[in-house]
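1. mind looking at a prediction? Sequence and model below.
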Amino acid sequence: MNAVIPHASAEPVPRRGEGEPHATGPWRIAAAGPVPEQLAETLRELLAPHLPGRLLPAGSDDPAAHVLVLALDDAPPAAAARTTVGVAPDGGAHPADEAYRLRVTANGIECRARTVEGVFRAATSAVQLIATAGAGGELPFQEVTDAPRYAWRGLMVDPARTFLTPDELRRIIDLAALYKLNVLHLHLTDNEGWRIELPSFPRLTSAAGEAPVRAFYTVAEFRSLQEYAARRFVTVVPEIDLPGHCGMLREAVPGLAEAPAPAGLKGRFPFVPPLDLTDGATRATVARLLAEVCALTDGPFVHVGADEAFGATAESFAASVRELRTLVRQFGKNPVAWQESSRAGIDPRDIVQHWVDVPMMDLPDTEEELAARPELVAAGQTLAFIKTLKKFFAPTDQDVARVVEGGGRVLLSPQSHLYLDRPYATRFAPPEQTEAAESLGFDSYRPRGVEHAASWEPAAYAIPDDCVAGVEATLFAERFEGFDDVTVLLLPRLASVAEAAWCGRAPEWAEYRERLGRHGRMWNERGLAHFATTEVPWAG
């Protein structure tokens, strides 16, 4: 009946009035009653690429135009019976009411919900209906009722390694909003770069401030990005990655104390030494940093990293994580951290992002198995190095259990399916994108097709509902650069993550690939490069 993603079940409704609405005609947006006009203006911005010259300005009353109606309605949609679980990204005690009802009539499309946020979710479905309409532009009469399964539905991008301009981030925010994602997690710091201006620490961004492009976000730009996202009901979560991944911080602020290393490991591997936050001067510096970041952040969450602290003892790492959590809470925000943080103890306030375990890493055990993995051989990995990695990551196999036992919340971001820096399998590449399939993505991951990402089941981890924070896709940027590379790796896989996060289950592939095939045109109209996998029948 429709190609909406995430899946929105539609029921046909009787034809009322003469004619049938067509996406190809002129359209206007009408905000009814108490719906703020700003919401209508935001929808005009999202619709504009798909209705060039046919989206009428505010105040138009052209009787020939189809109307996209935005209205509040006290009657709950039937889909509101779906239980929403997880952490509210706006910091509310309970998940937002995002249930909506959408109806296609002879006059256009009606978007109704009990909340303005619900009306917006309905309107993004309307944008997709218009952008993915058939060749003749017909919009079949139908009624959709819908509501989300998970409250936190996120996307992480990595401007620390591949800088994204503010305008490029706005385009990603628009894309996230169209697929009903409501969190943009920004990995702002790493060994390669520090991308947020902190006025008290000008040296952190001085190297990134040279011509021709200033590669960091000023205070004003970061505030503006958050305001832009909020108008699309997307919460921005900044990440300051500590106590590891601190190369740029060490370069800008010399003399920070090194964490004590496990016996026999100091200096053996080329990793930047993690910080020791039990050192008073180092803690004071980090406290000043986090105070500024928290003050700049409109949303309720700040991510503190806590992953891959290679070269720190377990005791030192745990002590540093506890200090990071304490500082963020002291400055009025809620800390989020990667799953390794569970080893510092868990209480019900903690949100822990699950990304890996040893089986998920899909690494060989023998020289023969390594030889059969050309991507690992090409990356220069040896069996000795792989064994060391497995030993280092062995505690990850118990991290989720630690979170559940401590009453914390798990944010699901498994590397196996939701790390979108995984290379595409070349056998699914159209000829013109074979090179992209071979070169894009993290070179140690086994290449996969789009169907693999779409097969992910959130329920596979058997985590109790009250211990789930939500779902978040990630796109780390060690092995590519440029905005087109970002969107090629995101699309089409981000759509299936959005569907699993909203619906709570993997789509049925045969049906889903047909819907997905109608979204290529929508991405083209938005100027977003994508991987045109041969697994999908793309519509013209």
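-> Sure, I can see it. All values derive from a computational prediction rather than experimental measurement.
2. from here on, contacts and neighbour counts on C-alpha atoms
-> Noted.
3. centre-most residue in the chain?
-> The chain has L155 as the residue nearest its centroid, 0.3 Å off, counting by Cα atoms, centre = their mean.
4. please name the nearest non-neighbouring residue to it.
-> With sequence-adjacent residues excluded and distances taken as Cα to Cα, 6 or more residues apart in numbering, L155 is closest to A473, at 4.8 Å.
5. that neighbour - that's part of a strand, no?
-> Yes - assigned with DSSP: H, G, I helix; E, B strand; the rest coil, A473 falls within a strand.
6. ok, it touching W152?
-> No - under the criterion of Cα atoms under 8 Å, A473 lies out of contact with W152, with a separation of 11.1 Å.
7. in the helix or strand hosting R223, what counts as buried?
-> Assigning secondary structure by DSSP states H and E places R223 in helix 219-230. Neighbour-count burial for helix 219-230, counted by 16 or more other Cα atoms under 10 Å, picks out E221, F222, L225, Q226, E227, Y228, A229, A230.
8. what about versus this one:
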Amino acid sequence: MLIPRPTELSIGEGVFELTRVTRITAPAELAGAASWLQNSLRPATGFPIETGPDGAIQLEWDPQLSPEGYTLDVELTGIRIAGGGPAGVFYGCQALLQLLPPQIYRKGRVLGEQWVVPVVSIRDAPRFGWRGVMLDVARHFMPKHDVMRFIDLMAMHRLNTLHLHLTDDQGWRVEIKRYPRLTEVGSWRRESQLGGASYSRGDSRPHGGFYTQDDLREIVSYATDRAINVVPEIDMPGHTQSAIAAYPELGLAREDSEPLGVWTRWGIDDNVINLEDSTVEFFTNVLDEVMEIFPSPFIGVGGDECPKNGWRLDERTQQRKAELGLASEDELQAWFIGRLDDHLSRKGRRLYGWDEILEGGLTGSVSAGATVASWRGMTGAITAARAGHDVVSCPDNQVYLDYRQSERSDEPIPVGTVLTIADVYRFDPVPPELTPDEARHVLGGQGNIWTEHMDSPRTVDYFAFPRLCALAEALWLDGERDYDDFLFRLDTHLQRLDAIGVEYRRSSGPRPWQERPGVIGRPVTPQQRTAYFSPLTSRIEGA
């Protein structure tokens, strides 16, 4: 019936029918939830759904519930939704919407439908406090309207954290008023790599876009009204060529006089920033403006996939290493991340970075509040949790939603290993190696959507859904999972996605317009994956 599945659900006899005279009653503190419910019920039903006293739908507080917990009781004569906090009440409203016919999700009036809700009693609360999605808007820019549509889809599935990957080698997407060239120059590239192989050609088509600070404040407000926290990420010290293209003084010394442009290829770029005090100041100034936009307790700084060879070969960086009394390039990166952490901590925020921040000694370089996103398997989660740092699990071999969905030859631009709905449904953010005390550091998990090969929101739909439905249940449900039961409920849930207009992947495979014939991907065999990750894993384990 519902996705994600509630903790407790019992069905009675009969139905409650929504009619033209149905009203909502809510205290002033829940006016936002009442307004959202009105706006969700009105379009398809055509009913006014006014607010007022003695409404058949009642929204209430219940201090006995957790902040995200809710109860939903449907009787023949009315509906009561109670939550321990605004998020709990909102989730109760989302559950109510799923109990109605799937046509309730349409944005125009639907004739001939009976708007009935089965008599039911639900008691529900999530297992994890971080139920997230990382959305990469740097590789391919996603317009503001489509980001907010994606937020609505997250809220529908009771996901509560949007990790917004705003910068990378291929584009800078956030307006920084102190440094206007970051968007004037860094927000667009002359073309994009077409395909996943190193020899793939370019498409000869300029690509770009960025969000103004007002755009991002609007996104944050929109997400907050839907119980979603937006965590921004400014990726550094690697993945910074778009910034170096805008401000060449941030880069390493180059013998050639031709300035770098915004990168047009995928993969790991060898160009990284230098580690001068002026460069540290540049990025702390960027973070200051980011913090003015995003109230999130967590601020992402990346820290992933930073090639060290440029630092090894650069005379000035080697002098810098000696000045700082550091023994290795890994320690150089740890020093840089530590300076960012100092700055964020003084502002009352928490640094959030990929598990490479473990390299060079996480414990000695950053504060206790620094939080690790473990993407290279679960090794980072284990290491960080045992060191007393909080963790968000997002292992690539379980929840990278840009990975191919089958072995079929018509999957569009297939990369990585195969991740099916069943694979994602089995995901557990807590490594079994952790003790109960260590496991408390696991805040939850997230799926990652990297968009190198997703050049439109339609393509994001294809890769994200319905795997994101499975992830939502894996992160929400506190109890035994039943995959067959999930698939049974998914049949109805897909009708909801159809009503919304989500272009998800069908079980029969991609539709003709979802294919990309002739554009090759980057399949990774288990042997290739082991060869790629083994040296990185050994560096983490030695941290």
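-> In hand now; what should we look at? It should be emphasised that the depicted structure is a prediction, and the values quoted were computed from it without experimental measurement.
9. list the TM-score for the superposed pair.
-> A TM-score of 0.76 describes the superposed chains when it is computed by TM-score structural alignment, normalised by the length of structure 1; 447 aligned residues with a Cα RMSD of 3.0 Å.
10. so the helix holding R223 of structure 1 matches what in structure 2?
-> Per TM-score structural alignment, the counterpart of helix 219-230 of structure 1 in structure 2 is residues 213-224.
11. quick one on the thing from earlier: what residue in structure 2 is paired with the residue nearest to L155 of structure 1?
-> A473 of structure 1 maps onto G447 of structure 2 when the alignment is built from TM-score structural alignment.
12. how close does the closest residue to L327 of structure 1 other than its chain neighbours get to H303 of structure 1?
-> Among residues not flanking L327 of structure 1 along the chain, A287 sits closest, at 6.4 Å (Cα to Cα, 6+ apart). Between A287 of structure 1 and H303 of structure 1 the distance is 14 Å, computed by Cα to Cα, to the nearest Å.
13. compare these two (neighbour count), which wins?
-> Neighbours around A287 of structure 1 and H303, counted as other Cα atoms under 10 Å, are more numerous at H303. The numbers are 27 against 20.
14. tell me how far the alignment partner in structure 2 of that one lies from H343 of structure 2.
-> With TM-score structural alignment as the matching criterion, the partner of H303 of structure 1 in structure 2 is G300. G300 of structure 2 sits 13 Å away from H343 of structure 2, going by Cα to Cα.
15. and A470 of structure 2, by the same measure?
-> 37 Å.
16. what about those two, which has more around it?
-> Of the pair A470 of structure 2 and H343, A470 is the one with more neighbours under other Cα under 10 Å, namely 25 against 19.
17. ok, the more buried one - contacts?
-> Each residue near A470 of structure 2 by Cα atoms under 8 Å, 6 or more residues apart in numbering is listed here: P4, I421, A422, V424, Y425.
18. the last one and D482 of structure 2, how far apart?
-> Read it as Y425 of structure 2. With distances taken as Cα to Cα, Y425 of structure 2 is found 9 Å from D482 of structure 2.
19. the counterpart of F201 of structure 1 in structure 2 in helix, strand or coil?
-> Residue-level alignment of F201 of structure 1 against structure 2, with TM-score structural alignment as criterion, gives Y179. Here Y179 of structure 2 takes the coil state, with states given by three-state DSSP.
20. before we move on, back to that, ok, the residue nearest to the centre of structure 1 - contacts?
-> Taking Cα under 8 Å, 6+ apart as the definition, contacts of L155 of structure 1 comprise A176, L181, V183, L184, H185, E472, A473, T474, L475.
21. I'd like these as CSV, with distance to H354 of structure 1 and neighbour count appended.
-> Conversion of these to CSV gives the following (distance: Cα to Cα, whole Å; neighbours: other Cα atoms under 10 Å):
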residue, distance to H354 of structure 1, neighbour count
A176, 21, 23
L181, 18, 31
V183, 16, 27
L184, 17, 26
H185, 14, 23
E472, 10, 27
A473, 11, 27
T474, 11, 25
L475, 15, 22
